[in-house]
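Trainee: Sequence and predicted structure, then a few things I'm wondering about:
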Amino acid sequence: MTPEAIPFLPRGVRTHFDAVRNTPVLLGPERVLMLDQIGDAVLKEVDGESSLDAISARLAAAYDAPQADIVEDVCEYLEDLVNKGLVGLRHD
């Protein structure tokens, strides 16, 4: 996974706020993944146009954290979701 890669939510996958559980979730075919505050913040930045580097820069600015730390965490988190089929990656 490179900083230039562009993450996107594949067809049939979306974020949603589950009012019953009072938590944000990632809905995919036949599965629901409850999101914590960090996962929700990362996925809100996944727009299918922004690179991992751009997403990390915005999160670093929002949370006043070093971008080098953020990009590592974002890549690790999204790589797990890619492996589960809940996020796709484009390499333009």
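Mentor: Arrived safely. Numbers count the residues shown, from 1 in each chain.

Trainee: make it CA atoms for all contacts and neighbour counts henceforth
Mentor: OK.

Trainee: which residues in this structure form strands?
Mentor: Using DSSP state E, the strands of the chain run over 6-8, 14-18, 23-28, 31-34, 88-90.

Trainee: out of the ones you listed, deepest packed?
Mentor: Mean neighbour count (mean count of other CA atoms under 10 Å) peaks for strand 6-8 among those, with a mean of 23.

Trainee: which non-adjacent residue is nearest I6?
Mentor: What sits nearest to I6 in space, not counting adjacent residues and going by CA to CA, 6 or more residues apart in numbering, is S51, at 4.3 Å.

Trainee: here's the one I want to compare it with:
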Amino acid sequence: MTLSPDSTPLFRRGYRLQWEAAQDCHVILYPEGMAKLNDSAAAILLLVDGQRTLAAIVNALQQRFPEAGDLADDVAAFLEQARMQKWVIFRD
């Protein structure tokens, strides 16, 4: 499956994003454990709500970080990695 701007990411059942005070960062919690996230990963995943498309996520990040330039390829690449890690799935 190739991601398109209209692809909509959502967390897989049993996976959730939360702030973990003990780790001082956002984490993905899942049945087998936990993955610590850097600030960039957390900024992207905080926008994953099952409603926003890839294009909407990129647009929100572009508005929040205008100095970063075009983020579309980086965001798509990260979300593809998140899919490979089985954190998210996509609905078209």
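Mentor: Done, it's in. Model, not experiment: these values are computed from the prediction.

Trainee: okay, the strands of the first structure in TSV with distance to C75 of the first structure next?
Mentor: Compiled in TSV, the strands of the first structure are given as follows (distance: least, CA to CA, whole Å):
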stretch	distance to C75 of the first structure
strand 6-8	10
strand 14-18	19
strand 23-28	17
strand 31-34	18
strand 88-90	11
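
Trainee: residues contacting the residue lying farthest from the centre of the first structure?
Mentor: For the first structure, the residue at maximal distance from the C-alpha centroid (CA atoms, centre = their mean) is V20, at 22.7 Å. Contact analysis of V20 of the first structure by CA atoms under 8 Å, 6 or more residues apart in numbering lists nothing.

Trainee: Give the equivalent position in the first structure for Q18 of the second structure.
Mentor: Q18 of the second structure maps onto H16 of the first structure when the alignment is built from TM-score structural alignment.

Trainee: pretty sure S7 of the second structure contacts F90?
Mentor: Yes: the pair S7 of the second structure / F90 is scored as a contact, 6.1 Å apart, by CA atoms under 8 Å.

Trainee: Break down the second structure into its helices, ranges please.
Mentor: For the second structure, the helices defined by DSSP state H occupy 39-45, 54-64, 72-84.

Trainee: Can you lay out the ones you listed as JSON lines showing distance to Y30 of the second structure and mean neighbour count?
Mentor: Listed next are these as JSON lines, based on distance: least, CA to CA, whole Å; neighbours: other CA atoms under 10 Å:
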{"stretch": "helix 39-45", "distance to Y30 of the second structure": "15", "mean neighbour count": "16"}
{"stretch": "helix 54-64", "distance to Y30 of the second structure": "23", "mean neighbour count": "17"}
{"stretch": "helix 72-84", "distance to Y30 of the second structure": "13", "mean neighbour count": "16"}
